[in-house]
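# below are the sequence and a predicted model for it; my questions follow.
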Amino acid sequence: MATTPPPEPPEPAADAPHRATADTLLALVGGPDNIASATHCMTRLRLVLHDRARVRDAEVRAHPAVLGVVEDGDAYQIVLGPGRAARVTRALDALLARTPGAPAPATAVTAPVTAEDLAARGAALRADRARRNATRGKLLLRRVAAVFVPLIPALIGCGMLAGLNGLLVNAGLLPGLTPVLGALASAFMALIAVFVGLNTAREFGGTPVIGGAVAAVVVYPGVDAISVLGQPLVPGQGGVLGALGAALLATVIEKWCRRWVPEALDVIVTPTLTLLLTGLVTVYALMYPAGRAARAIGVGADWLLVHTGVFAGLVLGGLFLPLVMLGLHQALIPLHTTLIEQQGYTVLLPVLAMAGAGQVGAAVAVFVRLRGNRTIRATIRSALPAGVLGVGEPLIYGVSLPLGRPFVTACAGGAAGGAVVGLFSMLGTKVGSTAIGPSGWALFPLVQGNRGFGTTLAVYTGGLLAGYAVGFLATYFFGLTRSALAELNAEPAPEARTGREPAPV
């Protein structure tokens, strides 16, 4: 006798908007059969598509939940913002699993042409830069960055708990709870090498658990009984760099074994040989130099800011937006992670975060100067809160980069903010972050240094204010030419808002 499947549980009200967004985007990117894979990072839904031509690009960009679109190689990345990206991806996964062949609703939202022109121009510039920079070295850096990106949520959570624990300890509050918070904040960092090994093997085509197993030797307490070059090893020596190298080597050896080991013996011989050979190399040839390299990173970062703080801040803060535009900023994640592992915080991130302040100041200036352009002002108004919280892509690709000059003046604001933070580093006040990922105002709870929370927070705030001010003033006075102002402030007639070519700026 046929049975009726039980009804699906009601959808939580909080998830309904994300389900609706996923439903609409699924139709706009060509339906379920056009999606090869769907993943996400902190802010983006990353899709690999079978046929890019089936995407209704203008309608994707115009969707109210979409902050921008970035194309990087074969990945079509829809910027949704922190939190929303993960929820929409989960809803999309559910739709793909439930009805892999069913058509999705073809909901479309039409945006004003002027803002759409800027977004299209920004995407074209981004795609062109991506093609020019798709070198082997840079692609390798992006793959290495992909090892660390999945770790960012845990780094943020542990950093927040570490900051809360520090406040409670300094205030003498809840003494029974602070040891628990300390353990929760520190446990992940103590074993981060294992997670790096897992992700490295997964990213480079090895068996994840084997990558984690060989990386675990880096943090295994028993290595202190082993001497290399007359010096005993220290548990954790080499840190994430050693774990990354060990897992990469394990992946190479595993693939080599699978080419010649008979299938009947593969399940026994391949993992055994991989662990043995990789483990010996890791212990006797990798941990010591990786440890030296990790220490050099810490010493170098401190020296750079202490001795050349203003200049270093100018350069790092001014160049970070181009790195974000190219997607290469994630290649800095291993450096941040190494510094956090060594010192408890990374002194580089607050300097680099000033680039976002310059971007926000530039966007506000464009908003003020373009009083007659409702569409661009609406784009800025919707993207500015994300920019204040450190998510810069919507403003970069939707406003400053396609306009040209405001992107340069935003970099000037970032350079000014970085110089302020660098100046105080030269005066002896370090400003660091206990986690990576957040920026802008979202970094406030994670700020830490060597002069107390209040002083450190004041220096970071001063850098942000300098970035806002210089980014605003530079853009207001130099970011838009007279002809650009006249053209952009001329609102197009309603009947002319379709199919118009972007005006040169």
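The structure has been received and is ready for your questions. Residues are numbered from 1 along each chain as shown.

# from now on I want contacts and neighbour counts done on CA atoms only, so please keep to that.
OK.

# what about Ala386, which helix or strand?
Secondary structure from DSSP states H and E places Ala386 in helix 374-388.

# what helices or strands is the next helix-or-strand element following that helix leaning on?
Downstream of helix 374-388, the next assigned helix or strand under DSSP H and E is helix 393-395. Counting by 3 or more C-alpha pairs under 8 Å, 6 or more residues apart in numbering; DSSP states H and E, the packing neighbours recorded for helix 393-395 are helix 348-369, helix 374-388.

# need the contact list for the nearest residue to Leu314 once chain neighbours are set aside.
The shortest distance from Leu314 to any non-neighbouring residue, by C-alpha to C-alpha, 6 or more residues apart in numbering, is to Ala415 (4.1 Å). Contact analysis of Ala415 by C-alpha atoms under 8 Å, 6 or more residues apart in numbering lists Gly313, Leu314, Val315, Leu316, Gly317, Gly318, Leu319, Met354, Ala355, Gly358, Gly467.

# take the one below as the second:
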Amino acid sequence: MNPDQIAKEIFAVIGSKEKIHSSECCMTRLRLELDSLSDDKLAALKKINGVLGVNQTESELQIILGPGRAAEVTKCFQELLKGSDSKASETKSAPSFGDGRELHAKIRAKNATPVKLFFKRVADIFIPLIPAFIACGLITGSVNILLRLFPEAASYSSILLLKIAGNTIFYALNIVVGWNASKQFGGTPALGAALAVLISHPLLSSVTLFDSPLVPGRGGIIAVLLISAAASWLEKHVRKFIPEMLDLFMTPLIVFLIAGTLAILILQPVGGIIAEAIGTAAYTAVKSGGALTGFILGGIWLPCVLLGVHQAFTPIHAELLSQTGVTILLPILAMAGTGQVGACAAVYVKTKNHALKKTILSALPVGIMGIGEPLIYGVTLPLVRPFVGACIGGAFGGAVQAAFTVGASTLGLSGLPLAAATDNPSVYLLGIVASYIAGFIATWLIGFADPVEEEEK
């Protein structure tokens, strides 16, 4: 089914344009802020050809469509909203009396905890960078595989250019993180980017403060996040007392000078301490704990995803990538998704419910490719016990990855595609197989309550 038709069917099921408050695309999903839908309408959405799953949390509806298709359907959906003069669009209009959006915002604010808001803000900073990480990581991984097979190719111009291409994201990482972070914290993005350049400037090494030379780039993205947050807070307060006629040039000057001074003297050193602690903790945990650490992390990751705390790991992955070129956590955590594949395969074999078999059959291919939402919300979570089986599968797969300290040169990938971006593809694939088998066996032994066919009720 084409994206336009999927968008029209989703729009038709929701029923009232007045219910929709905003719409946006998030990698694999169409996210809608709207008044809650009935169970019947949620079931109708799940039956739309092209919809892989549906998840409703508080006043947000997530319609899982998969990579690529999600962006296309979102674009078509927003065009439908614009054409119908709905209140939801990419650019939200000013609220009018009685339109409900102010009340809706208050309800969301009441339900949103500081922790949830923090994790969401962190995710919003890094999610736009994931395509670049994927592209560069796959290039780096592919080059590494090629050089293992043909070591003599290391001096080829084409290989050297590909190596440069694979490292590109790291040369701009601080700048784009500074831009996105300032945007999320309510500041001027360009100032955040400029401050990120300041602490990364090569000439910093020629400056000595307190009998120690400055270190360009120290603290990485952690320092950039701290500086962007401080600069954004400062900018909001500076604007309160700067006259409008002077605001254009005085505000950025004052903010840059004060925030830049704080960055060099305090925030970059603090960021450096935190970043070094993150790197040391991650490598110590995996290398000293080995398979046990991987077993624990791989086993608890699916519950972390459900609780939303997984978003906090994104800057940790990014910091490890900027420090060492690989993240040793991602291959471990990716096993949670592969454990689901094994668990769902067991459900497929045991169930007598044809609708459930059809759901699994349509969701397994994308699950193998690392997109786990359809399996989580369509199979394992509703059945409960297979979710436990999936966690067990993830634990065994994580143990394999940690035992061999497999690293990945990207973030945002999972499942089979991640193999190309790891420094040990054969061991990574071995971990996937272990996760498949463990998830299958655990789910088979634990069992589940097989849902009755609708016509039999």
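Received, thanks. Computed from a predicted model, the values in this text were never measured in an experiment.

# just give the TM-score of the two.
After superposition, the two chains reach a TM-score of 0.88 (TM-score structural alignment, normalised by the length of the second structure), with 433 aligned residues with a C-alpha RMSD of 2.4 Å.

# may I see the buried residues of stretch 295-310 of the first structure?
For stretch 295-310 of the first structure, the neighbour count (16 or more other C-alpha atoms under 10 Å) marks Arg295, Ile297, Gly298, Ala301, Asp302, Leu304, Leu305, Val306, Thr308, Gly309, Val310 as buried.

# okay, that stretch sits on what stretch of the second structure?
When the second structure is aligned by TM-score structural alignment, the counterpart of stretch 295-310 of the first structure is residues 276-291.

# quick one on the thing from earlier: what's the closest of the buried residues of stretch 295-310 of the first structure to Tyr476 of the first structure?
Closest approach to Tyr476 of the first structure among these (C-alpha to C-alpha): Val310, at 24.6 Å.

# wasn't the closest one part of a helix?
Yes. With DSSP: H, G, I helix; E, B strand; the rest coil as the criterion, Val310 of the first structure is assigned to a helix.

# right, and it touches Val420 too?
Yes. Val310 of the first structure sits in contact with Val420 when judged by C-alpha atoms under 8 Å, with a separation of 6.8 Å.

# work out which residue lies at the spatial centre of the second structure.
Ile127 (5.4 Å; C-alpha atoms, centre = their mean).

# contacts for stretch 211-227 of the first structure, please.
For stretch 211-227 of the first structure, contacts defined as C-alpha under 8 Å, 6+ apart pick out 190-191, 193-201, 232-239, 242-244, 246-248, 250-251, 275, 278-279, 282-283, 287.

# switch the buried residues of stretch 295-310 of the first structure over to JSON lines; also include distance to Leu167 of the first structure.
Converted to JSON lines, these look like this (distance: C-alpha to C-alpha, whole Å):
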{"residue": "Arg295", "distance to Leu167 of the first structure": "28"}
{"residue": "Ile297", "distance to Leu167 of the first structure": "28"}
{"residue": "Gly298", "distance to Leu167 of the first structure": "25"}
{"residue": "Ala301", "distance to Leu167 of the first structure": "26"}
{"residue": "Asp302", "distance to Leu167 of the first structure": "25"}
{"residue": "Leu304", "distance to Leu167 of the first structure": "29"}
{"residue": "Leu305", "distance to Leu167 of the first structure": "26"}
{"residue": "Val306", "distance to Leu167 of the first structure": "27"}
{"residue": "Thr308", "distance to Leu167 of the first structure": "31"}
{"residue": "Gly309", "distance to Leu167 of the first structure": "28"}
{"residue": "Val310", "distance to Leu167 of the first structure": "30"}
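
# in strands only, show me those residues.
Among these, no member falls in strands (DSSP state E).

# ranges for the strands of the second structure?
20-26, 29-34, 53-57, 60-64, 208-209, 212-213.

# so which bit of the first structure is the last one matched to?
The reference is to strand 212-213 of the second structure. Going by TM-score structural alignment, strand 212-213 of the second structure sits over residues 231-232 in the first structure.

# what of stretch 302-320 of the second structure?
Taking TM-score structural alignment, stretch 302-320 of the second structure hits residues 321-339 over in the first structure.

# distance from the chain centre to the matching stretch, please.
Stretch 321-339 of the first structure sits 8 Å away from the centroid of its parent chain (C-alpha atoms, centre = their mean, to the nearest Å).

# so what does Tyr171 of the second structure match up with in the first structure?
Under the alignment (TM-score structural alignment), Tyr171 of the second structure maps onto Ala190.

# excluding its backbone neighbours, what's nearest its match?
Val219 (7.6 Å).

# burial of the one you found, as a residue count?
22 (other C-alpha atoms under 10 Å).

# can you find the partner of it in the second structure?
Here Val219 of the first structure is matched to Ser200 in the second structure, going by TM-score structural alignment.

# what's the burial count for the nearest residue to Val144 of the first structure once chain neighbours are set aside?
Closest residue in space to Val144 of the first structure, ignoring its immediate chain neighbours: Ala331 at 6.9 Å, by C-alpha to C-alpha, 6+ apart. Per other C-alpha under 10 Å, the neighbour tally for Ala331 of the first structure reads 21.

# report the contact partners of Arg202 of the first structure.
Arg202 of the first structure makes contact with Pro208, according to C-alpha under 8 Å, 6+ apart.
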